[in-house]
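Asks: everything below, folded, please.
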Amino acid sequence: MPKSNSIPISKQLSSIKALGKGSELEKAIATTILVYNSRAGNDGKMSKTEVKDLLHTQFQNFTQGQEAKPKYKELMKDLDEDSTGQMAFEDFMILLLSMTLMSDLFNEIRQTKNTK
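Replies: Sure, this is the predicted structure:
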């Protein structure tokens, strides 16, 4: 669950002056950090249960339709088996990357030509 005293991410982003000059990729990574931090405890970690909830609420377009894939099942099983376990930001990023690479949306995006 998000911290009740957390500052909205949009407000956090607008308050970081360096991002005004940042690239799209830098902004995307900064947003990921801010979303994670808004849910992490004071130790900078999230419970695996919270990570699973975050994936279902904030990453659903990448996880949609993945339930039958063995790798997805393996990742979810790891989150379910040890609900008292904690996840650091670095492990969270690896999880996001793994979920992204196996997603159907990733393949659709890669096949789309940039129209700029």
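
Asks: CA only for contacts and neighbour counts going forward, please
Replies: OK.

Asks: the longest helix along the chain: what's the following helix or strand?
Replies: Taking DSSP state H as the criterion, the chain has its longest helix at helix 24-39. The helix or strand immediately downstream of helix 24-39 is strand 45-47, counting by DSSP states H and E.

Asks: can you name every helix or strand that the helix or strand following that following strand contacts?
Replies: Using DSSP H and E, the next helix or strand after strand 45-47 towards the C-terminus is helix 48-58. Where contact means 3 or more C-alpha pairs under 8 Å, 6 or more residues apart in numbering; DSSP states H and E, helix 48-58 is packed against helix 70-81, strand 86-88.

Asks: one more to put side by side:
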Amino acid sequence: MHRRIRLAATALTLAAGTLAPTAPAALASAAGDPPDCPQDAACLYENPGYTGAVTVLRFDRFPSQCASLPQTVRSGVNNTPYFLSLYDAPACSGSSRVATLPAHSAKPDFEAPLRAYL
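Replies: Predicted coordinates:
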């Protein structure tokens, strides 16, 4: 009887040891986490769902001037301490602001193609 208990305990320990490392990875994958974006950078993707060509922006201070993007973007990850405003007009003019990307956040779909940031 003691032998059965020891065998069962050993089997449970082995099972727990093999499942524990894979469970968090499986959960993260299932959650649809955005792809890796460098620390202190903002990554803006051509298509929804963090796909297509990526534009990586790096800032040493809060962006204070409008800048056009090399392509339209539809999703993004912001790993900076700065709040980004995204615009559908290349000059960030008027009321064309369409999306915001707060510090340390991600958005899988901006719902419109965007062309500039501030």
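
Asks: what TM-score do we get after superposing?
Replies: Put the two chains on top of each other and the TM-score (TM-score structural alignment, normalised by the length of structure 1) is 0.26; 47 aligned residues with a C-alpha RMSD of 4.0 Å.

Asks: in the longest helix of structure 1, which residues are buried?
Replies: For helix 24-39 of structure 1, the buried set under the neighbour-count rule, 16 or more other C-alpha atoms under 10 Å, comprises 27, 30, 31, 32, 34, 35, 36, 37, 38, 39.

Asks: go on, stretch 2-14 of structure 2?
Replies: So for stretch 2-14 of structure 2, nothing qualifies as buried (16+ other C-alpha under 10 Å).

Asks: can you give me the buried ones in stretch 81-99 of structure 1?
Replies: Quick answer for stretch 81-99 of structure 1 (16+ other C-alpha under 10 Å): 86, 87, 89, 92, 95, 96, 99.

Asks: where do the strands sit along structure 2?
Replies: Applying DSSP state E to structure 2 gives strands spanning 41-47, 51-58, 67-73, 75-78, 84-87, 97-101, 105-107, 114-117.

Asks: what's the closest of those strands to residue 4 of structure 2?
Replies: Proximity to residue 4 of structure 2 (C-alpha to C-alpha) singles out strand 105-107 among those, at 50.9 Å.

Asks: and the closest one, which residues are buried?
Replies: Neighbour-count burial for strand 105-107 of structure 2, counted by 16+ other C-alpha under 10 Å, picks out 106, 107.
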